[in-house]
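The sequence isn't on hand, but the structure is:
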């Protein structure tokens, strides 16, 4: 299996931490030398392993923010 090439260009924050130290984080990541996108996923300590996640463009992140702002929580 080919190695996944990525660069975390900005750590934005973390949402939670699991029992084994993995953190669900929001980062700006460049995948395969492409334009960085917003990314939400679990990371092991040291960022050497990653879980499944979601990658969003700036426009998608703005749309998500607007949807979340409409929730009555």
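Here it is on my side, so go on. Because the structure is a prediction, the values reported are computed rather than measured. Numbers count the residues shown, from 1 in each chain.

from here on, contacts and neighbour counts on C-alpha atoms
Will do.

what residues are up against residue 14?
23, 24, 25, 26 (C-alpha atoms under 8 Å, 6 or more residues apart in numbering).

Use this one as the comparison:
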């Protein structure tokens, strides 16, 4: 399997943390030297490992924000 190269260019926020220290974070990440995208996923404490996640362009992130803003209170 080919090595995936990434650089966390900007940490935007932590959503949660589990008992083992992994955190779910929103970051701006450059994957394999490409233009950075907004990325939501689980990260090991030193960012040496990662879980599956979602990568969004700025336009996709704006659309998601609109969807979330339009939601009724979650129960």
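Alright, I've got the coordinates. For clarity, every value in this text was computed on a predicted model and none was experimentally measured.

thinking again about what came up before, switch the contacts of residue 14 of the first structure over to a markdown table; also include neighbour count.
Shown next, in a markdown table, are those (neighbours: other C-alpha atoms under 10 Å):
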| residue | neighbour count |
| --- | --- |
| 23 | 21 |
| 24 | 20 |
| 25 | 19 |
| 26 | 20 |
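
Tell me which stretches of the first structure form strands.
6-17, 23-31, 37-43, 50-56 (DSSP state E).

For my notes, please list these in CSV and give distance to residue 64 of the first structure for each entry.
Shown next, in CSV, are those (distance: least, C-alpha to C-alpha, whole Å):
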stretch, distance to residue 64 of the first structure
strand 6-17, 16
strand 23-31, 14
strand 37-43, 12
strand 50-56, 9
